[in-house]
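Predicted model, plus sequence, below.
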Amino acid sequence: MQMRRTGAVFAVAALALGVAACGGNKTYASLSEKLKDSNEVTVGTKWDQPSLGLKQGDAPVGFDVDVAKAVLTEINGGKEPKITWKESASSNREAFLANGTVDIIFATYSITDARKPKVTFGGPYVIAHQDVMVRKDDTSITKPQDLANKRICKAAGSNSYKRITEPPPDGQLGLSTAKTVDAANYSECVQKLSGSNLDAVTTDDLILAGFAKQAGGNFKILGQPFTDEKYGIGLKKGDKTTCEAVNVAVKKLWDNGTMKQLLDKWFGGTEGLKLSETAPPAEGCS
């Protein structure tokens, strides 16, 4: 009798699972499989970084947005997918991938050893370099080493400040006397710099270039890069199938000139900025 009741429970459970699968909660082994089946994808980008990912109307615009469209179209067999855009700040990128809020992230997402255990990275698709931005009339900071005893921004979820304040291997300059000022994101960092609540903003040169361009000449970039920041394409940990497809797409976009066109479109002519000319080598999917 007990065995018959147990079998009945298992049968009901199996039926419930089948209904759930047919009811729209379908899961996929990879993003590539999802694209093939549904032609839909949710993409995480920044919404507050001019020239990279800045929300205008209902969707963001910028370099990362254009790269996302191009890469996803390539891995979708040349068919542009239906994209839902989701703001992904530095502080929530890993969580959004892990819990399925987004399928893939293009958001100035530097590939680091600390992030690799949580994220499978495609790319990099471009290499940025950490630099320093100051107010146009500031003559006291002419090189990164001048940030000793200065106020620099500490944006939530970003490790750029560590490159200044800590020695190798985690940092670069070891300027422990630099004072960090907290901010929710880099747009707030720039606001604080405008209001003289900071002496400098230091992060990737592409991020700085976008803000400098938006500010119309109120800021200057020192043009003295001191790190390589490999911008990766974030995928849920273990999605090697999509990662490999992404790497093929990135190489093709460099080979056919699309990446150079997009870099020139969004960053061309920025003083102190040297743009990448060649495709960075892929990291390998792990």
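Right, received. Where do you want to start?

rest of the way, CA atoms for contacts and neighbours
Noted.

quick one, longest strand in the chain?
Secondary structure of the chain per DSSP state E: the longest strand is strand 119-128.

And the strands in the protein, which stretches?
Applying DSSP E to the chain gives strands spanning 40-45, 48-49, 53-56, 59-61, 82-87, 104-110, 119-128, 130-135, 151-155, 179-183, 201-204, 219-221, 229-236.

Nearest approach to Gly7 belongs to which of those?
Taking C-alpha to C-alpha, strand 229-236 is the member of the strands of the chain nearest to Gly7, at 36.3 Å.

From the chain's centroid, how far away is that closest one?
Between the centre of strand 229-236 and the centre of its host chain there is 6 Å, according to C-alpha atoms, centre = their mean, to the nearest Å.

Over to stretch 95-114?
7 Å.

try stretch 234-251
15 Å.

Stretch 241-259 now?
That offset, for stretch 241-259, works out to 17 Å (C-alpha atoms, centre = their mean).

Equivalent analysis for stretch 260-269, please.
Mean-position distance between stretch 260-269 and its chain equals 18 Å (C-alpha atoms, centre = their mean).

And that stretch, what's buried?
Using 16 or more other C-alpha atoms under 10 Å as the test for burial, stretch 260-269 gives Lys260, Leu262, Leu263, Trp266, Phe267.

now those in TSV, with distance to Asn25?
Formatted as TSV, the buried residues of stretch 260-269 follow (distance: C-alpha to C-alpha, whole Å):
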residue	distance to Asn25
Lys260	39
Leu262	36
Leu263	38
Trp266	38
Phe267	41
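
Closest to Ala11 out of those residues?
Among the buried residues of stretch 260-269, and counting by C-alpha to C-alpha, the member closest to Ala11 is Leu262, at 55.2 Å.

so who does the closest residue to the closest one other than its chain neighbours touch?
Nearest residue to Leu262, sequence neighbours excluded (C-alpha to C-alpha, 6 or more residues apart in numbering): Phe63, at 6.4 Å. Residues counted as contacts of Phe63 (C-alpha atoms under 8 Å, 6 or more residues apart in numbering) are Ser51, Leu52, Gly53, Leu262, Leu263, Trp266.

The second one contacts Gly62, correct?
Yes - with contact defined as C-alpha atoms under 8 Å, Leu52 counts as touching Gly62 (4.2 Å).

Give me the more crowded residue out of these two.
Leu52 (28 against 25; other C-alpha atoms under 10 Å).

Now do the same contact list for Asp64.
With C-alpha under 8 Å, 6+ apart, Asp64 has these contacts: Thr45, Leu52, Gly53, Phe106, Ala107, Thr108.

Next up, a structure to set beside the first:
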Amino acid sequence: MKLRKVSAAAATALVLALTATACGGDNGDDNGSDTGSGSGGGDKIKIGIKYDQPGLGLKEPDGTFSGFDVDVATYVAKELGYDPKQIEFVETKSADRENALDRGDVKFIAATYSINDERAKLVDFAGPYLLAHQDLLIKADSDISKGTDLNGKKLCSVTGSTSAQNVKESIAPKAQLKEYGTYSECIAGLQSGAVDAVTTDDSILAGFASQANYKGQFKLAGLKLSNENYGIGVKKGDTATVDKINKALEKMVSDGAWETAVKENFGPAGYKNEPAPKIGDIVK
């Protein structure tokens, strides 16, 4: 076999081409940038979730993640071109969600992130992908049966959440508001008697109530105190990503993956979910 001689000019062109190809594979954006073509578009994608919400976003003892938000985020990432192995889930607490997107810490956030006018000034939203309702989690033998029963009671929610403020401003102005860093702390407070009720979305509360170590201790009050339209938060101005995520969510509903995720994550708690909302349909 004869080998061809390569001229210096040809060799230089080859080196330049290889260099350009290598540079093209690194976009310098470590939160992940997708092409929407199924090719990945980056080495990894960082997605904000909760770590302490059973049934929605939970970091398991073995380091894996479970929950409805995790399933939605994984499905969306796949449609953006990312394999599950390319996903890096980042804990994103309620009080830091807007900042995390603004700093570029994550590409998007799927973390029980209710769409409202104030948040929409700071971030863009895809979805909604779930309609939940604010409720109360109380002890199984509690006599709290309506919102006004919270007057004079200790009410817990997490810092940065709108749930407790909604109750205090509109339903029970004499409630004693306790704000903790996580819902896990609120639930522990409810168990110990440090607080009388925990308020947030019924989907979150149902997840906690169904845990083995809490089984039979708590109950949902069954109050629909508000409508919570869960959206996927994206950095303000990134409309291209919003459009791609919306298409992914529509596909998740149409191919049955959304319904499967609901049953697998909420079924054990007997949670009665609303039908899948239409993109852009915000229930007030």
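Cool, got the structure. This is a predicted model, so every value here is computed, not measured.

which of the contacts of Phe63 of the first structure line up with contacts in the second structure?
On the basis of both residues aligned by TM-score structural alignment, their matches' C-alpha atoms under 8 Å, what survives of these in the second structure is Ser51, Leu52, Gly53, Leu262, Leu263, Trp266.

possible to save those residues as TSV with distance to Val181 of the first structure?
Converted to TSV, these look like this (distance: C-alpha to C-alpha, whole Å):
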residue	distance to Val181 of the first structure
Ser51	24
Leu52	24
Gly53	24
Leu262	33
Leu263	31
Trp266	29
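
just those residues now: which is nearest Phe219 of the first structure?
Proximity of these to Phe219 of the first structure, judged by C-alpha to C-alpha, is greatest for Ser51, which lies at 15.6 Å.

Map the closest one onto the second structure.
Residue pairing (TM-score structural alignment): Ser51 of the first structure is matched to Gly55 of the second structure.

how close does its match sit to Asn265 of the second structure?
Separation of Gly55 of the second structure from Asn265 of the second structure (C-alpha to C-alpha, to the nearest Å): 5 Å.

shared neighbours of these two, anything?
Here Gly55 of the second structure and Asn265 have Gly67, Phe68 as joint contacts, going by C-alpha under 8 Å, 6+ apart.

center of the first structure, which residue is that?
With distances taken as C-alpha atoms, centre = their mean, Ala107 lies nearest the centre of the first structure, 2.2 Å away.

hang on, it packs against Thr45?
Yes - counting by C-alpha under 8 Å, Ala107 of the first structure sits close enough to Thr45 to count as a contact (4.6 Å).

Find the residues that touch each one of the two.
Common contacts of Ala107 of the first structure and Thr45 (C-alpha under 8 Å, 6+ apart): Gly53, Asp64, Ser88.

need the contact list for the residue mapped onto Ala95 of the second structure from the first structure.
Residue correspondence, TM-score structural alignment: Ala95 of the second structure in this structure matches Ser91 in the first structure. Going by C-alpha under 8 Å, 6+ apart, Ser91 of the first structure touches Ala156, Gly157, Ser158.

how about a cut-off of 7 Å?
Contact analysis of Ser91 of the first structure by C-alpha atoms under 7 Å, 6 or more residues apart in numbering lists Ala156, Gly157.

repeat for Asp96 of the second structure
Applying C-alpha under 7 Å, 6+ apart to Asp96 of the second structure gives no contacts.

which residues in the first structure form helices?
Along the first structure, counting by DSSP state H, helices occupy 2-22, 31-38, 63-75, 93-99, 160-165, 186-194, 205-215, 240-255, 258-267.

Now distance to Ser176 of the first structure too, for the ones you listed, in TSV please.
Shown next, in TSV, are the helices of the first structure (distance: least, C-alpha to C-alpha, whole Å):
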stretch	distance to Ser176 of the first structure
helix 2-22	54
helix 31-38	43
helix 63-75	33
helix 93-99	28
helix 160-165	5
helix 186-194	20
helix 205-215	22
helix 240-255	38
helix 258-267	32
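
Go through those helices and name the closest to Thr227 of the first structure.
Per C-alpha to C-alpha, nearest to Thr227 of the first structure of the helices of the first structure: helix 160-165, 8.3 Å.

what range in the second structure matches the closest one?
Helix 160-165 of the first structure lines up with residues 163-168 of the second structure when matched by TM-score structural alignment.

The matching stretch vs the first structure, average offset?
Comparison of stretch 163-168 of the second structure with the first structure after fitting gives an average deviation of 0.8 Å (mean C-alpha distance after the TM-score superposition for the first structure).

next one: that stretch to chain centre, how far?
21 Å.

again with stretch 226-233 of the first structure
Centre-to-centre, stretch 226-233 of the first structure and its host chain are 10 Å apart (C-alpha atoms, centre = their mean).

which residues are in contact with stretch 274-284 of the second structure?
For stretch 274-284 of the second structure, the external contacting residues (C-alpha under 7 Å, 6+ apart) are Gly127, Pro128, Tyr129, Leu130, Leu131, Asn227, Asn229, Asn246.

which among these end up buried?
Gly127, Pro128, Tyr129, Leu130, Leu131, Asn227, Asn229, Asn246.

residues touching the last one, list them.
Taking C-alpha under 7 Å, 6+ apart as the contact definition, Asn246 of the second structure lies against Ala126, Gly127, Ile279.

I'd like the distance from it to Ile187 of the second structure, if you could.
As for Asn246 of the second structure, its distance to Ile187 of the second structure is 33 Å (criterion: C-alpha to C-alpha).

how about Leu150 of the second structure, what's its match in the first structure?
By TM-score structural alignment, Leu150 of the second structure lines up with Leu147.

roughly how far apart are the closest residue to its match other than its chain neighbours and Pro144 of the first structure?
Closest residue to Leu147 of the first structure apart from its sequence neighbours, by C-alpha to C-alpha, 6+ apart: Ala178 at 6.1 Å. Applying C-alpha to C-alpha, the value for Ala178 of the first structure to Pro144 of the first structure is 11 Å.

How about Ile233 of the first structure?
According to C-alpha to C-alpha, Ile233 of the first structure stands 28 Å off from Pro144 of the first structure.

So between the two, which is more surrounded?
Under the criterion of other C-alpha under 10 Å, the comparison of Ile233 of the first structure against Pro144 puts Ile233 first, with 26 against 21.
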